[in-house]
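Peer 1: model this:
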Amino acid sequence: MNSESNLLPKAHVPGIPPIVDLTLEQIAAGLDEEQFTTEDLVSTYLARIAEVNDEFNAVVEINEDALIQARELDEWRRTQGRKSILHGVPFLLKDSIVTTDKMQATAGSLVLIGAKPSREATVVTKLRAAGAVILGKANMAEWANFRADTTLAGWSPRGGQAKGIYYRGARPHVSSSGTAAAVRLGLCFAAIDSETDGSMVKPAQAHNIVTIKPTTGLVSRASCIPLADTLDTIGPMTRFVKDAAKILKVIAGKCIFDAVTDKIPHDFEPDFNAVCSGITLNGIRLGVPTNFFRDEFPESVLETFARALAVLEEAGASVVHEANIVGVDEYMQLDLWSKEVVMHTDFKTSINRYLQELHTNPYGIKSLDDLIAMTKSIPEEEATSRGTELWEAARGTTPDDANYLFAKEREWRLGNEEGIPGAIKNLKLDALLMPSVPKQSTHFAMFQGTPIIAVPLGFYPADQPLKKRTNGDVYESGPNFPYCLSIWGERFSEEKLIRIAYCFEQLWTPKVTIQPFRMPITELKDWSAF
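Peer 2: Below you'll find the model as predicted:
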């Protein structure tokens, strides 16, 4: 991993807050007022990565041109003003998001080293146009955690095993573990990530940060390595709701290279920034689908959730309890293959498309069959011990199979009238709220691509017993593990969800605040010349 983070820091300057606590508005103001430069920001983040990445494996690659880009952006600001509020702000990208610079985009795999489509990801192009710095790539579970049931979440042969940051041995959670850890540790200002089924909201919870998982189609997925074209979405990870909203405003919109963005309504002109201005929720109706999490969480979590509901009620919202999702019981009784056949089939179709569209393809892989064979041929992929059984199951699927078509029809029902939108519509709600991210709940948001926001809520008590995951030597829960408030909505209801999330964030006071067990110590003031 290349970086220039060994440069000597500049003189200390008092008065600059810890970099991990800076908001987007504070960074923009600091740059505008010449308290520090983009080069100072990039240097600070590179130094922080160098301090702790050996412990957490959060970052897999540094953009070797990041400091050059920073200096160019500083010169642009001096001579032409800032391009946007993101001008000079450093971002990390999930390793599945393609750039046309020297960095790789491999979804954690060694098979895709050197392989790229002809176009950069639309989301990256938008960030660059807004003046953002692409700092590097974050580690992820290989192939978005879709290779084998035995593979530990957060592992990739390219980046190693990503680690939890609140307890040694804690599960970092599904594919976006590196990006979430990097945001909370202050290894970047923000990150751009993807989700199919929980890959953003679960790591955000595990690392005590904010994420907005947008409606599928609100943000282009063009030139991003897919898990399933019909299900994937792209969104921001940040420390604060308002910052995530501002980033979403920049990256959202239609794209000629992603047909799913055509589903954005013609009259959809949200102002995500404007809804981050008040702390009242008068007229907002919130539902609690108790049947999704009954008996799942300890009393400490439920008590904190009840306190959160009271805060929202004090802000003017009304809360409807037992706003249950009709299809939960049906779905929970399905066998595993009935739940997975759609994702397996769509993965095969999507990855075949992506591989066939590659502009550079050193290994010449064109299909899932090629991918399996090449993965098994590379020792570092550890195919013998870690397996490829999810791929093996996917290779036999076809989109005209009766089981697939029946499952698609069922998922349409469970994603509409018998799912989250149905509960919201039938009870005239604005959103649903749940403590944490209940098991299999993200499936219901995946079915029809409905949005979720995760906001930090609390921490398990210090005497919470450690609980190991059944298929790995990692801890699922334990002392001081964070959990979130999750906010669920209908398609393209992000404006409502952001308003609720922002209001809650402003009013909420957690009983305790726990820091990761190891944090970098390099600060922006160590580099600033002002």
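Peer 1: only C-alpha atoms for contact and neighbour calcs from this point on.
Peer 2: Will do.
Peer 1: and T238, what is it in contact with?
Peer 2: Residues near T238 by CA atoms under 8 Å, 6 or more residues apart in numbering: 183-184, 189-191, 209-211, 244.
Peer 1: Can you flag which of those belong to strands?
Peer 2: Secondary structure defined by DSSP state E assigns 190-191, 210-211 of the contacts of T238 to strands.
Peer 1: Show me where the stretch 351-500 of the chain has its helices.
Peer 2: 368-377, 383-386, 389-395, 402-414, 420-426, 441-447, 494-507 (DSSP state H, counting those that start in this stretch).
Peer 1: same question but for the stretch 201-350 of the chain, I mixed them up
Peer 2: Using DSSP H, counting those that start in this stretch, helices in the stretch 201-350 of the chain cover 201-206, 241-251, 299-314, 328-332, 336-356.
Peer 1: closest one to T100 among the ones you listed?
Peer 2: helix 336-356 (15.9 Å; CA to CA).
Peer 1: Check which residues of the closest one are buried.
Peer 2: 339, 341-355 (16 or more other CA atoms under 10 Å).
Peer 1: Count the neighbours of F146 for me.
Peer 2: By other CA atoms under 10 Å, the residues close to F146 number 20.
Peer 1: List the residues that contact the closest residue to it other than its chain neighbours.
Peer 2: Nearest residue to F146, sequence neighbours excluded (CA to CA, 6 or more residues apart in numbering): L390, at 6.6 Å. Going by CA under 8 Å, 6+ apart, L390 touches 146-149, 344.
Peer 1: Kindly reformat those as JSON lines and extend each row with secondary structure and distance to N57.
Peer 2: Formatted as JSON lines, the contacts of L390 follow (DSSP: H, G, I helix; E, B strand; the rest coil; distance: CA to CA, whole Å):
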{"residue": "F146", "secondary structure": "coil", "distance to N57": "20"}
{"residue": "R147", "secondary structure": "coil", "distance to N57": "20"}
{"residue": "A148", "secondary structure": "coil", "distance to N57": "21"}
{"residue": "D149", "secondary structure": "coil", "distance to N57": "21"}
{"residue": "H344", "secondary structure": "helix", "distance to N57": "29"}
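Peer 1: I'd like the structure of this one too, to check against the first:
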Amino acid sequence: MPRLLSAAALLAFATPLAAQAVSEPPVSIQIDKAASAADSAEIYASRIAALDDAGPVLNAVIAYDPAPRSAAEEINANSMLAGRTVLIKDNIETREWPTTAGSLALVDNRTERDAPLVANLRAAGGLVLGKTNLSEWANIRSNGSTSGWSAVGGLTRNPHAIDRNACGSSSGSGAAVAAQFAWAAIGTETNGSITCPASINGIVGFKPSVGLVSRTHVVPISSTQDTAGPMTRTVADAALLLSAIAGEDAADTATINVPRRADYFSGLGDFSLDGVRIGVMRKQTGNRADLNTVFDQALADMEAAGAVLVDIEFDVNEQMYGDSFTVLMFELREEMGKYLASLPGDDLPRNLAELIVFNNFNAAKEMRWFGQDLFELAESTTDQAAYEKARVNAVRIAGAETLDALFAEHDVRFLVAPTRGPTWTSDLVNGDNFNGSIGFGSPAAIAGYPHLTVPMGAIEQLPVGLSFFGAKWEDFEVLQLGAAYEAVRTAEIPQPNFKRWEPPVAAED
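Peer 2: Purely as a prediction, here's the structure:
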């Protein structure tokens, strides 16, 4: 799909046409640990040129530095990240490029400032390589959306099967890491937007406890549930990246006086599965026999390493979903208005009502395949008392009455469940088609608790992930558990092939 940009936007987002001169890179690469940060950055940039600008045209990256060597050479080799390349979801401000949230309404949103989490990343020696595509407005515009599509970036393709979906809203970040366009990427999540694309693209994704990472200068949905987090190829890399971006921010009160560690990678491997009690969410595994087979293998791997597995039969109190939805609608109007009103540029929308007008005026480009029913509902969700009651209920049900209660009642330290099923065929006409019976991510998202997904295998060569949940602020412990599982995992993890999906040849009896 061509990128839908105005002439001005094309200039703003110009990426090199040098892809024509770049030879097709290998499907998978191994960068020598002795390679310099500059050499590694150039390799990643060449892959973007060959596989995102050209080749299968994944549409995972909206803008990037085609010649990152000089920037990489300026980074202190003894810093925490030592020049490792990171792609940033395009709802997070960076000083080099506009921050669009995927919408034509913000193609000129050049704030020339870094979000605090990006400033922390740079201070830790990270190299910002570019901005990734996303589900427009982080998938909060319409119930009929197709994940991974934005008017600015087009439709992100899954590198494991380019006719299939990359999930959202951090679709570009998930696809880019899987395609090895950077060492890592940063996504954002309100409810599943890091963990779903990580699972479906076959990578690690970590949604930290809300408050570990600043949300300032990040295009918002919900002050209650929003957070940024790392998307990487290993748990250790996720822990390292979290260490770089986490930090207190006076402008984001959720980050003040939280039990934040100095880093999340020191001692990551000092953890044994032996004797660890883990609750298995049996009713949240869905109705797919093939997924349950993969899940059972992951459980067997942990049990063989000494974990004590406790089957849990649990029905979620569905009032949580309705109350959380009320919270999202109320906070979307409030928080989006604050963000838009703060932008330094001219001729930008200043509140949600103006965004709705913009989309109606530009409906041919913005609303060809789906509308803005959620924007319109949020604009009319103004009952403060109903919102406050819904927020208290949603957080209590998700936290104290669900996660905390399960930990206590079953005497388990952690919970596990499949993250999602395998990816579905992308369909702009009919929207998303995923199995909502799979997964247990909503309580952690609504209560602000940590949620880690780690690749656990594949179905028909399509990746699926394993979710780990812990108590609020036990982010390090959840990362330790994920790393321990990663070390004992026996399943084969598929590699992207950048082709359309075809049924694998069945093994002969």
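Peer 1: Drop the TM-score for these two in here.
Peer 2: The TM-score (TM-score structural alignment, normalised by the length of structure 2) is 0.85; 466 aligned residues with a CA RMSD of 2.6 Å.
Peer 1: distance of the residue nearest to F146 of structure 1 from L358 of structure 1?
Peer 2: 23 Å (CA to CA, to the nearest Å).
Peer 1: Centre-most residue in structure 1?
Peer 2: M200 (3.1 Å; CA atoms, centre = their mean).
Peer 1: Could you check how far the equivalent of that residue over in structure 2 is from P208 of structure 2?
Peer 2: The alignment partner of M200 of structure 1 in structure 2, by TM-score structural alignment, is I194. According to CA to CA, I194 of structure 2 and P208 of structure 2 sit 10 Å apart.
Peer 1: Identify the contacts common to these two.
Peer 2: In contact with both I194 of structure 2 and P208: G229, using CA under 8 Å, 6+ apart.
Peer 1: What residue in structure 1 is paired with E42 of structure 2?
Peer 2: In structure 1, E42 of structure 2 lands on S43 (TM-score structural alignment).
Peer 1: Next: N360 of structure 2.
Peer 2: With TM-score structural alignment as the criterion, N360 of structure 2 pairs with K376.
Peer 1: quick one: the helices in the stretch 51-200 of structure 2?
Peer 2: So, for the stretch 51-200 of structure 2 - with DSSP H, counting those that start in this stretch - the helices run 69-73, 116-123, 171-178, 195-201.
Peer 1: so what secondary structure elements neighbour the first one?
Peer 2: Taking 3 or more CA pairs under 8 Å, 6 or more residues apart in numbering; DSSP states H and E as the contact definition, the neighbouring helices and strands of helix 69-73 of structure 2 are helix 37-51.
Peer 1: let's see 10 Å
Peer 2: With contacts taken as 3 or more CA pairs under 10 Å, 6 or more residues apart in numbering; DSSP states H and E, helix 69-73 of structure 2 sits against helix 37-51, strand 127-132.
Peer 1: from these, which stretch is densest packed?
Peer 2: strand 127-132 (a mean of 28; mean count of other CA atoms under 10 Å).
Peer 1: what does that one correspond to over in structure 1?
Peer 2: With TM-score structural alignment as the criterion, strand 127-132 of structure 2 aligns to 133-138.
Peer 1: Repeat that for stretch 478-486 of structure 2.
Peer 2: Aligned by TM-score structural alignment, stretch 478-486 of structure 2 corresponds to residues 497-505 of structure 1.
Peer 1: ok, now which ones touch V512 of structure 1?
Peer 2: 458-461, 480 (CA atoms under 10 Å, 6 or more residues apart in numbering).
Peer 1: Please report how far the match of E42 of structure 2 lies from M519 of structure 1.
Peer 2: 17 Å.
Peer 1: got it, and S223 of structure 1?
Peer 2: 33 Å.
Peer 1: Name the residue in these two with the higher neighbour count.
Peer 2: Shown here are S223 of structure 1 and M519; by other CA under 10 Å, S223 has more neighbours (25 against 16).
Peer 1: Mind telling me what that one corresponds to in structure 2?
Peer 2: S223 of structure 1 maps onto H217 in structure 2, by TM-score structural alignment.
Peer 1: excluding its backbone neighbours, what's nearest that match?
Peer 2: A115 (4.9 Å).
Peer 1: For the residue mapped onto that neighbour from structure 1, grab the count of nearby residues.
Peer 2: Under the alignment (TM-score structural alignment), A115 of structure 2 pairs with A121 in structure 1. A121 of structure 1 sits with 21 neighbouring residues when counted by other CA under 10 Å.
Peer 1: Over to the one 3 residues further on?
Peer 2: Neighbouring residues of V124 of structure 1 were enumerated by other CA under 10 Å; the total is 22.
Peer 1: Go ahead and confirm it touches V98.
Peer 2: Yes. Using CA atoms under 10 Å, V124 of structure 1 is in contact with V98, at 7.8 Å.
Peer 1: Can you check which residues contact both of these two?
Peer 2: In contact with both V124 of structure 1 and V98: S223, using CA under 10 Å, 6+ apart.
Peer 1: Which residues are in contact with Y64 of structure 2?
Peer 2: 13-16, 45, 48-49, 87-88, 96-97, 128-132 are the contacts of Y64 of structure 2 under CA under 10 Å, 6+ apart.
Peer 1: nearest residue to the aligned residue in structure 1 for it other than its sequence neighbours?
Peer 2: Aligned by TM-score structural alignment, Y64 of structure 2 pairs with I62 of structure 1. Counting by CA to CA, 6+ apart, G136 is the residue found nearest to I62 of structure 1 once chain neighbours are left out, at 4.2 Å.
Peer 1: Touching, the one you found and L92? I think so.
Peer 2: Yes. Counting by CA under 10 Å, G136 of structure 1 does reach L92; the two are 5.1 Å apart.
Peer 1: Give me the common contacts of the two.
Peer 2: 59, 61-63, 188, 191.
Peer 1: Mind putting the residues you listed into CSV with distance to A402 of structure 1?
Peer 2: CSV is the format used below for the shared contacts of G136 and L92 of structure 1 (distance: CA to CA, whole Å):
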residue, distance to A402 of structure 1
V59, 42
E61, 43
I62, 46
N63, 46
C188, 46
A191, 40
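Peer 1: In structure 2, which residues correspond to stretch 151-161 of structure 1?
Peer 2: So stretch 151-161 of structure 1 sits over residues 145-155 in structure 2, by TM-score structural alignment.
Peer 1: start to end distance for the matching stretch?
Peer 2: 11 Å.
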